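Visitor: sharing a model that was predicted from the sequence below.
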Amino acid sequence: MTPRVPKLKYSKDELTRTWQSASMLMDYPDQNLLAHLDLLSQVAATLPAKLGARLQATIDHLRARPLRESESDYVDTFDNRRRGCLFLTYFSNGETRKRGLALLRIKQVYTRAGLTLTDDQLPDHLCVVLEFAATIDQQAGLKMILDNRAGLELLRLHLREIESPWTGALEAVCATLPPLKGTDHEAVERLIAEGPEEEQVGLNPYGMPDLLPMPGGA
């Protein structure tokens, strides 16, 4: 059964181009990514400005920096900080048994769609989810993203806080989603105050004004 998800402002093709571009830009930087930056820039130019300009900001950062610097920045941003975690179910479940069940459910969605992950890929990695949503099953992928919206928003706030080069790519994704509503705000505020479940890590400092919906997010 096709999951029921809200209708979005942008067309299916615009979502595909945005999500696939963001998936590539937010993956670990390597020579292959650098070789595709011109193509990604061309794609960004075809998108509405509220999406394309954000993608282009990340493209420009990656283009201007030596690869070794981007590699080091990426590890510092995403691998060594819980607030920069790219694994979506971590925010909603922490390191608990419930997270194992959440991963299994996502993997089952992939299996039904005919997608087989390699041994080094976890199903809830943001880049994997975005690629799946962009190229295989947009509705099922969107549901995964929205089910983990609080964690995605917390990651966006973190990237903005540290002025990360990857902020633009993630904000492009968030701009394709519906504005945050009351329950989403509550979930983000809870994560800020308490951290992921059964973790003793505070997620401050983040100010509540940053929880306003992103411009162009509707």
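Guide: Arrived safely, thanks for sending. Just so we're clear, the structure is a prediction, and the values are computed from it rather than from any experiment.
Visitor: please make it C-alpha for all contacts and neighbour counts, starting now.
Guide: Noted.
Visitor: what strand or helix carries the nearest residue to residue 168 once chain neighbours are set aside?
Guide: With Cα to Cα, 6 or more residues apart in numbering as the measure, residue 54 is the residue that lies nearest to residue 168, at 4.3 Å, once sequence neighbours are left out. Mapping residue 54 onto the secondary structure by DSSP states H and E places it in helix 49-64.
Visitor: in addition, the following structure is provided for comparison:
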Amino acid sequence: MKLLKLIAVLLDYPQEELWEHAGELRAACDDPALPPARRAALRGFADGLMAQEPMAAQERWLELFDRGRAMSLLLFEHIHGESRDRGQAMVDLLATYRGHGFALGAKQLPDYLPVVLEYLSLRPVEEVRDWLGHVAHILELLAARAQERGSAYAVLLETLVETATGKVDLALLRARVAGEERDDTPEAMDRVWEEEAVRFGAEAPGEECNPRPGCRRARSGSNPR
């Protein structure tokens, strides 16, 4: 599905090279196969993204998706948290990808939502619906939180919800997340930093870790490397 590939690109951390393909992005948003309202919403997001300087767009992405766990694009973080089950789930997902000839980049995590969407964009429609159906509750929660925070990224997440469930009705979830304690404030992130145990081994973050998928900055206010 072309739509999933488009959302994967727009939802990913905005590397500077993205601006070199602004025309292609806009053309993909104008795909006549999409409903007019959805085309307009996606085009509006792409235009807004391309109107920003890359560094400003990157900081906006980090503020939403990389500060706190509530908006994490790592799907297993919402399902397994830091439990041991997450490691086995990652291994199983990697095996599925490899079994269908889908290769990941060296620093990509298999449960990172844009990676999942890129994989699904190559799969049959029935398989896409099945996968999205299993994570629809996570997509709805992310969409409701993005709406509550007034983020333009809500458009992309709403589109995924619509693709997964056939509708977008987030009123009840909006009411619920409105009462959540934010985990992306400096105070909340300081608490996490103080409480989180030191980890060694395969899941320990490397020194070269960028503020990209799966690599959360140690403390709020630190600069990307």
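Guide: Perfect, I can see it now. Keep in mind it's a predicted model, so treat the numbers as computed, not measured.
Visitor: would you mind reporting the TM-score between them?
Guide: Once the chains are overlaid, their TM-score stands at 0.71 when taken by TM-score structural alignment, normalised by the length of structure 1; 177 aligned residues with a Cα RMSD of 2.8 Å.
Visitor: mind checking how far the alignment partner in structure 2 of residue 114 of structure 1 is from residue 108 of structure 2?
Guide: Taking TM-score structural alignment, the alignment pairs residue 114 of structure 1 with residue 101 from structure 2. The spacing between residue 101 of structure 2 and residue 108 of structure 2, counted by Cα to Cα, to the nearest Å, is 16 Å.
Visitor: of these two, which one has the most company?
Guide: Between residue 101 of structure 2 and residue 108, counted using other Cα atoms under 10 Å, residue 108 has the larger neighbour count: 14 against 10.
Visitor: isn't there a helix covering the more buried one?
Guide: No: secondary structure of residue 108 of structure 2 (DSSP: H, G, I helix; E, B strand; the rest coil): coil, not part of a helix.
Visitor: please report the distance of it from residue 144 of structure 2.
Guide: Counting by Cα to Cα, the gap from residue 108 of structure 2 to residue 144 of structure 2 is 26 Å.
Visitor: need the residue closest to the centroid of structure 1.
Guide: The residue at the geometric middle of structure 1, judged as the C-alpha nearest the mean C-alpha position with Cα atoms, centre = their mean, is residue 126 (4.8 Å).
Visitor: structure 2: which residue goes with that one?
Guide: In structure 2, the residue equivalent to residue 126 of structure 1 is residue 113, according to TM-score structural alignment.
Visitor: what sits against that match?
Guide: For residue 113 of structure 2, the set of contacting residues under the criterion of Cα atoms under 8 Å, 6 or more residues apart in numbering consists of 8, 73, 74, 75.
Visitor: quick one: it from residue 155 of structure 2, how far?
Guide: Counting by Cα to Cα, the gap from residue 113 of structure 2 to residue 155 of structure 2 is 15 Å.
Visitor: ok, now residue 66 of structure 2?
Guide: As for residue 66 of structure 2, its distance to residue 155 of structure 2 is 18 Å (criterion: Cα to Cα).
Visitor: same question for residue 193 of structure 2.
Guide: Counting by Cα to Cα, the gap between residue 193 of structure 2 and residue 155 of structure 2 amounts to 31 Å.
Visitor: so the two - more neighbours on which side?
Guide: A side-by-side neighbour count of residue 193 of structure 2 and residue 155, using other Cα under 10 Å, places residue 155 first with 19 against 14.
Visitor: thought residue 41 was touching the more buried one, still the case?
Guide: Yes: the pair residue 155 of structure 2 and residue 41 passes the contact test of Cα atoms under 8 Å, sitting 6.7 Å apart.
Visitor: residue contacts, the aligned residue in structure 2 for residue 86 of structure 1?
Guide: With the correspondence set by TM-score structural alignment, residue 86 of structure 1 lines up against residue 73 in structure 2. Shown here is residue 73 of structure 2, whose contacts under the criterion Cα under 8 Å, 6+ apart are 65, 112, 113, 114, 213.
Visitor: would you state the strands of structure 1 in chain order?
Guide: If you assign secondary structure with DSSP state E, structure 1 ends up with no strands.
Visitor: please enumerate the helices of it.
Guide: In structure 1, the segments counted as helices under DSSP state H are 12-25, 31-35, 37-45, 49-64, 67-74, 88-93, 97-112, 126-135, 138-147, 149-161, 167-175, 182-194.
Visitor: list of residues touching the fifth one?
Guide: Looking back up the chat, that one is helix 67-74 of structure 1. Taking Cα under 8 Å, 6+ apart as the criterion, the residues outside helix 67-74 of structure 1 that touch it are 28, 29, 30, 31, 62.
Visitor: and the second one, by the same measure?
Guide: Surrounding helix 31-35 of structure 1, the residues in contact under the criterion Cα under 8 Å, 6+ apart are 24, 25, 62, 63, 67.
Visitor: the fourth one matches what in structure 2?
Guide: Residue correspondence, TM-score structural alignment: residue 63 of structure 1 in this structure matches residue 50 in structure 2.
Visitor: and if you look at residue 172 of structure 1?
Guide: Pairing criterion TM-score structural alignment: the partner of residue 172 of structure 1 within structure 2 is identified as residue 159.
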